[in-house]
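**Q** Using only what follows, build the 3D model:
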Amino acid sequence: MISEHETVLRLLVAALLGSLVGMERERLLWGAGIRTHMLVSVGACLTMIVSAYGFQNSILQPHTVLDPARMAAQVVSGIGFLGAGSILLRGNSVRGMTTAASI
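**A** Predicted coordinates:
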């Protein structure tokens, strides 16, 4: 089991790294700045922590079939959905590809 201190440390590191990417993008006046990247990073980190450690007691119960990896697999789909929402088509130009890739 992971300690509370390590959980908080992991979330803080995710927030720091996400905000660094967002700070660079905000400095260049591009979409999806500090808040967006920090929230996506912390949300993905928290979901992975819950997926990895949140169901340990349930798995030990007899006659329990549980696959915690399913939750982690949905993180990729959810972040892909956020990235796809940032791509815009205006006339013949497509905008937001770099923003989608950074998310």
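
**Q** Only C-alpha atoms from now on, for both contacts and neighbour counts.
**A** Fine.

**Q** burial of G43, as a residue count?
**A** For G43, the count of nearby residues is 17 (other Cα atoms under 10 Å).

**Q** typo on my end, G22
**A** 23.

**Q** hang on, it packs against I34?
**A** Yes - with contact defined as Cα atoms under 8 Å, G22 reaches I34; the gap is 3.8 Å.

**Q** Spatially nearest residue to I87 (excluding sequence neighbours)?
**A** Leaving aside its sequence neighbours, I87 sits nearest to G96 (Cα to Cα, 6 or more residues apart in numbering; 4.4 Å).

**Q** Hmm, L88 and that neighbour touching each other?
**A** Yes - the pair G96 / L88 is scored as a contact, 6.1 Å apart, by Cα under 8 Å.

**Q** Of the two, give the one with the bigger neighbour count.
**A** Relative neighbour count places G96 above the other of G96 and L88, with 18 against 12, counting by other Cα under 10 Å.

**Q** Please name the residues that touch that one.
**A** Going by Cα atoms under 8 Å, 6 or more residues apart in numbering, G96 touches 31, 86-88.

**Q** Proceed likewise with the subsequent sequence, for comparison:
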Amino acid sequence: MTELDWPEILLRLGAATLAGSAIGLNRDLQGKPIGLKTLGIVGLSTAAVVLLAVEFAEPGRINDAASRVIQGILTGIGFLGAGVIVHESRGFRVSGLTSAACTFLAACLGIACGAGHWKIVLVALAFAFVLLTVGRRIERWLHRALGGNEDPHRPEAKPHTPPRGSG
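**A** Got it, this is the predicted structure:
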């Protein structure tokens, strides 16, 4: 059994809370239905459960019990993400997928923080912010460059206005 000291526990739980909250802040600033508090709690709770499981493992190893805990977390997070999608669905139009994916990411970051894998947390968080910050612009640029159709139902898609004097 591994006994973690207070600074290590504070670091792992604090990092998970901050990572989840940072992703949540992005969602909140975008006006999405999930935000800083929710994803901060997702990161914190997953890290706490993994930390508890890691406490019973051999130093530096994830045992079978910890593996089952992680599997259970990810299954449960799937339901939370589905709730975000269903909440945002309008008719046959599905929305909220990015927020659901962010919920899953916050859980995964919480798991990584609970296990103490800091490099993975930092790289995943950096990639997430690149995608969340410039992903839509890259997507639009690729659609134009490759001749794809932009989704006209997206709120950020510019409405088609006929040229002046044509009717």
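
**Q** on that earlier part again, distance-wise, check the residue nearest to I87 of the first structure relative to S86 of the first structure.
**A** Counting by Cα to Cα, to the nearest Å, the separation of G96 of the first structure from S86 of the first structure is 6 Å.

**Q** picking up where we left off before, spell out which residues are contacts of both of G96 and L88 of the first structure.
**A** Common neighbours of G96 of the first structure and L88 (Cα under 8 Å, 6+ apart) do not exist.

**Q** T133 of the second structure versus the residue nearest the centre of the second structure, what's the distance?
**A** Centroid-nearest residue in the second structure: C102, 2.0 Å away (criterion: Cα atoms, centre = their mean). Per Cα to Cα, C102 of the second structure is found 13 Å from T133 of the second structure.

**Q** From I23 of the second structure, how far off is the counterpart of L46 of the first structure in the second structure?
**A** If you follow L46 of the first structure across to the second structure using TM-score structural alignment, you land on A48. According to Cα to Cα, A48 of the second structure and I23 of the second structure sit 18 Å apart.

**Q** what about those two, which has more around it?
**A** I23 (25 against 21).

**Q** quick one, helices of the second structure?
**A** 6-29, 36-55, 64-88, 97-115, 118-146 (DSSP state H).

**Q** Comparing those helices, which comes out most buried?
**A** helix 97-115 (a mean of 25; mean count of other Cα atoms under 10 Å).

**Q** now that helix against helix 6-29, angle please.
**A** Note on geometry: by axes from the mean of the first three to the mean of the last three Cα atoms, to 10 degrees, helix 97-115 of the second structure and helix 6-29 are set 170 degrees apart in direction.

**Q** from the chain's centre, how far out does helix 97-115 of the second structure sit?
**A** Relative to its chain's centre, helix 97-115 of the second structure lies at 4 Å (Cα atoms, centre = their mean, to the nearest Å).

**Q** tell me the angle that helix makes with helix 64-88.
**A** Going by the same axes, to 10 degrees, helix 97-115 of the second structure makes 160 degrees with helix 64-88.
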